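*Asks:* quick one, structure for this:
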Amino acid sequence: MNAPQTSPATAPAAEATNPKRRRALTALAAVVVLAGLGWGAYEWLVASHYEDTDNAYVQGNVIQITPQISGTVMAIMADDTDFVKAGQPLVKLDPADVRVAFEQAEANLGQAVRQVRTLYANNGQYTAQIALRQADVAKARNDIARANDDLNRRLSLNGNGAVSKEELDHSRAVLDTAKTALAAAQASVTAAKEQLVSNQSLTEGTSVDQHPTVLAAAAKVREAYLATQRAALPAPVDGYIAKRTVQLGQRVTAGTPMMSVIPLNQLWVDANFKEVQLRNIRIGQPVTLTADLYGKKVDYHGKVAGLGVGTGAAFALLPAQNATGNWIKVVQRVPVRIALDPKELSENPLRVGLSMDVEVDIVDKSGRMLAEVPREAAVTQTSVFHSLDEGADAEVARVIAANGGGSGKLAAAAKAAPQKLAQAGSAVAH
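*Replies:* Alright, predicted model coming up:
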């Protein structure tokens, strides 16, 4: 027996009279409306107060250890992952070459001191020569007076025939010889005075240890002394060793990268925000960060330290050439530097290159987008290299005093030099 057929005209009426279906549609519509209102409220009240990105990476100072002199590697004192303290030796070079250069510089300084001492001694010698030549002038004048008297006496007797013509000629010749001797003696005095003036121009207004020749030789000693100190390469800061490439016995030249020291207490984060996200980001705004290394269990807190002055593409090794061929707009990103809390870094250390999730609280927009005040203090610095030349002055003073003849200040410097060298440490001994 066939079922009764429902006409098409009566189907909508049947659906409209179905209360369950109507309630389900109404509930679904209500849920959609409430979800939209909730999302809008969240976007307006919460999400609009933050900018976030997962394109962020930990950055830090990667300090390359490079030699300042050439040499052969004798010892490697640290390897990858090792922690080193500032001033700790990392690599030692063969000091034979620099030791020879240092000894040669010392010899040249000693020779320079003795040559300058000779200049000062010549002042007395030239002064004595002037006195001697002036005595010759006085003697020549006496000889002229005596020869002139002899000639006058013979001329007075010439009329009586008591003096021959030959004797008169002889007296005239003696007088002429005396005059010639006087001229020669006067010329000798002038030459001696010129020699004294010339020598005094090399010595006046200075002492032996401050003479330009001695100072130039002393500078060479200091240079050679520094080279002996630089045969050992110290760690400039506290940090961890990475990228060690130097090998034992390797011949290295100045500037050759050997290894890197990374201070993990001086890290920051570069967060690459889209250009449309930079409208409300300001310097000083608080930032919350999480690292994939620790997950959501560890939160880092920092502040916006600065905004980059160009996009990553602008500073790329091969920047995009948008004026050629077809062009498709690509949203650019700008690096934003975020300073981290040092205490949190010490409790949960990070590594250079780790990825981070960054969320910036942009409620406070009173800060600046770009820094306006120049940085007064150094970004980072070390005092490890300041003490390398401490013993150079003492060594210079010792060499000058040893070749100064034990006079005055030079003798006092000779007594003080061993104490200074004991405090600074002798480079050659090491």
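*Asks:* contacts, neighbours, all on C-alpha from now
*Replies:* Fine.
*Asks:* which residue, neighbours along the chain excluded, lies closest to residue 298?
*Replies:* residue 290 (6.5 Å; Cα to Cα, 6 or more residues apart in numbering).
*Asks:* and the one you found, how many residues sit next to it?
*Replies:* 19 (other Cα atoms under 10 Å).
*Asks:* same for whichever strand or helix holds it, what does it pack against?
*Replies:* If you go by DSSP states H and E, residue 290 is part of strand 286-291. Strand 286-291 sits against strand 295-307, strand 355-361, with contacts defined as 3 or more Cα pairs under 8 Å, 6 or more residues apart in numbering; DSSP states H and E.
*Asks:* second input sequence below; structure requested for side-by-side comparison:
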Amino acid sequence: MDKTTQDYTATDKIITRITSWTAIVILIVLLVMGIRIITDRFRYQITNDAQVQEYINPVVARVSGYVKEVRFEDNQQVDQGDTLIKIDPSQFLLLESESAEATANAGAELSVLESNIMTAARLASVSESQISAARARLTKQEKDYSRYSKLFAAESATAQQLEAVKEALDIARSDYESALGNYRAALSRIEDYRSRKAGLSAEIRRRDAVQKRAMLDLSYTVITAPYKGKMGRKTIQNGEFVQANQTLANIVNQDADKWVIANFKETQISEMRTGQPVLIETDAFPDEVFHGQIESFSPGTGSSFSLLPTDNATGNFVKIVQRIPVKIKLTDSRQHTGMLRAGMNATVKVIRHP
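*Replies:* Predicted coordinates:
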């Protein structure tokens, strides 16, 4: 055997040995992975169709106007009460000032009415006293007329005297009717003033409500953080016109707990129960294991709540395994779950036999 053949044979042996060991290592790895997968399938119900969720709320403009100042940046940490956006308050200041002046004017009119009511009440009191005096004079004249009528019948008084008494009686009766009319007119004026006062009081309350609304709208020009959280993307700039109810930004509530929504196949949930322990792994942190427990099950499949639910009665039916959203509460401390972000993909393992 020559030297070339000997070298080729030695090389073949080395390659064969390396290939054999490599194959053995690969086989062992595959066996370990297979055993682990089989074990996991036996111990857990698993799905990788899961996402981390947390409360993401919009920051909405409650009044229309031009943006005067934006006080946050992308992904900025904010505390409850921090000013986020200021809207130009000029028009709202004018409205508040106008409503305040209108309220003050109505108050002055009410004071005048109250003064008129007091004056009319005093006049009514005077008229009432005049009625008493007129009634007394009328009573006296009636008695005089009765007496002179008897005297005239007995021919003890002349017709001229009787006519004079009759004239005085008519004057007394007229004075009494005049005093009574004046009193009734005074009472009528009082009622008129009181009616106007009631209407003006209602108008004052309306104007006061308008003023309070103007002050409320003025307060809405300063938009603050409703709670401690983290701002999303900044999408507005100074000078931009915004409409009422327009979403200006989004804020993630960091005071609330996070949770996971796992979409399990309908064939997997038969053994699941509320309170069952769960292991959670995320793609972002593959070396971290988070713990949780099942909090609730969706009342329907995901497709049932879609915008256009499928209609299996169309004749083109293809059976597809449906998925049931399961809400999983994270039981780890907030310090541990603080690294998680909304929308992160996760793998959820529900322990079959805790």
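*Asks:* drop the TM-score for these two in here.
*Replies:* Scored against TM-score structural alignment, normalised by the length of the second structure, the superposed chains reach a TM-score of 0.77; 320 aligned residues with a Cα RMSD of 3.5 Å.
*Asks:* what's the most buried one of the helices and strands packed on strand 286-291 of the first structure?
*Replies:* strand 355-361 (a mean of 22; mean count of other Cα atoms under 10 Å).
*Asks:* what range in the second structure matches that one?
*Replies:* The aligned range for strand 355-361 of the first structure in the second structure is 345-351, by TM-score structural alignment.
*Asks:* residue 267 of the second structure should be in a strand, yeah?
*Replies:* No. Looking at residue 267 of the second structure with DSSP: H, G, I helix; E, B strand; the rest coil, it is coil, so not inside a strand.
*Asks:* my guess is residue 253 of the second structure meets residue 56, correct?
*Replies:* Yes. At 6.3 Å, residue 253 of the second structure counts as touching residue 56 under the criterion of Cα atoms under 8 Å.
*Asks:* neighbour count winner among these two?
*Replies:* Counting neighbours by other Cα under 10 Å for residue 253 of the second structure and for residue 56 shows that residue 253 has the greater number, 19 against 16.
*Asks:* helices or strands next to whichever strand or helix holds residue 156 of the first structure in the packing?
*Replies:* Taking DSSP H and E as the definition, one finds residue 156 of the first structure inside helix 96-157. Applying 3+ Cα pairs under 8 Å, 6+ apart, one finds that helix 96-157 of the first structure makes contact with helix 165-200, helix 212-229, helix 392-402.
*Asks:* most tightly surrounded among these?
*Replies:* Most buried among those, counting by mean count of other Cα under 10 Å: helix 392-402, with a mean of 23.
*Asks:* who's in contact with it?
*Replies:* Under the contact criterion Cα atoms under 8 Å, 6 or more residues apart in numbering, helix 392-402 of the first structure has outside partners 106, 109-110, 113, 209, 218, 221-222, 225-226, 410-414, 416-418, 420-421.
*Asks:* any chance of the helices and strands packed on strand 286-291 of the first structure in CSV, plus distance to residue 332 of the first structure?
*Replies:* Formatted as CSV, these follow (distance: least, Cα to Cα, whole Å):
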stretch, distance to residue 332 of the first structure
strand 295-307, 14
strand 355-361, 18
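*Asks:* distance check, the counterpart of residue 340 of the first structure in the second structure against residue 199 of the second structure.
*Replies:* Counting by TM-score structural alignment, residue 340 of the first structure lines up with residue 330 in the second structure. Separation of residue 330 of the second structure from residue 199 of the second structure (Cα to Cα, to the nearest Å): 60 Å.
*Asks:* the second structure: which residue goes with the residue nearest to residue 298 of the first structure?
*Replies:* That one, residue 290 of the first structure, aligns with residue 281 by TM-score structural alignment.
*Asks:* my read: its match touches residue 260, true?
*Replies:* No. Using Cα under 8 Å, residue 281 of the second structure makes no contact with residue 260, being 10.9 Å away.
*Asks:* check contacts around residue 272 of the first structure.
*Replies:* Contacts of residue 272 of the first structure by Cα under 8 Å, 6+ apart are 53, 55, 56, 333, 334, 335, 336.
*Asks:* SS state for the first one?
*Replies:* Under the three-state scheme (three-state DSSP), the conformation of residue 53 of the first structure reads as strand.
*Asks:* need the contact list for it.
*Replies:* Per Cα under 8 Å, 6+ apart, neighbours of residue 53 of the first structure: 271, 272, 273, 357, 358, 359.
*Asks:* touching, the third one and residue 338? I think so.
*Replies:* No. In this structure residue 273 of the first structure lies outside contact range of residue 338 using Cα under 8 Å: 11.9 Å.
*Asks:* neighbour-wise, which of these two wins?
*Replies:* Ranked by neighbour count (other Cα under 10 Å), residue 273 of the first structure and residue 338 place residue 338 first, with 30 against 23.
*Asks:* quick one: that one is in a strand?
*Replies:* Yes. Assessed by three-state DSSP, residue 338 of the first structure belongs to a strand.
*Asks:* shouldn't it be in contact with residue 308?
*Replies:* No. Between residue 338 of the first structure and residue 308 there is no contact under Cα under 8 Å: 11.1 Å.
*Asks:* ok so, going back, please name the residues that touch the match of residue 340 of the first structure.
*Replies:* By Cα under 8 Å, 6+ apart, the neighbours of residue 330 of the second structure are 257, 258, 259, 260, 290, 291, 292, 293, 337.
*Asks:* could you rerun that using 10 Å?
*Replies:* 52, 257-260, 277-280, 290-295, 337 (Cα atoms under 10 Å, 6 or more residues apart in numbering).
*Asks:* run a quick neighbour tally on the closest residue to residue 324 of the second structure other than its chain neighbours.
*Replies:* Nearest non-adjacent residue to residue 324 of the second structure, counting by Cα to Cα, 6+ apart: residue 301, 4.7 Å away. Counted by other Cα under 10 Å, the residues lying close to residue 301 of the second structure total 17.
*Asks:* which residue in the first structure lines up with residue 301 of the second structure?
*Replies:* Aligned partner of residue 301 of the second structure by TM-score structural alignment: residue 311.
*Asks:* which ones are touching its match?
*Replies:* Per Cα under 10 Å, 6+ apart, neighbours of residue 311 of the first structure: 272, 273, 274, 275, 332, 333, 334, 335.
*Asks:* quick one: contacts for the fifth one?
*Replies:* With contacts defined as Cα under 10 Å, 6+ apart, the neighbours of residue 332 of the first structure are 272, 273, 274, 275, 276, 310, 311, 312, 313, 314.
*Asks:* narrow those residues to those in helices?
*Replies:* Taking DSSP state H, every one of the contacts of residue 332 of the first structure sits outside helices.
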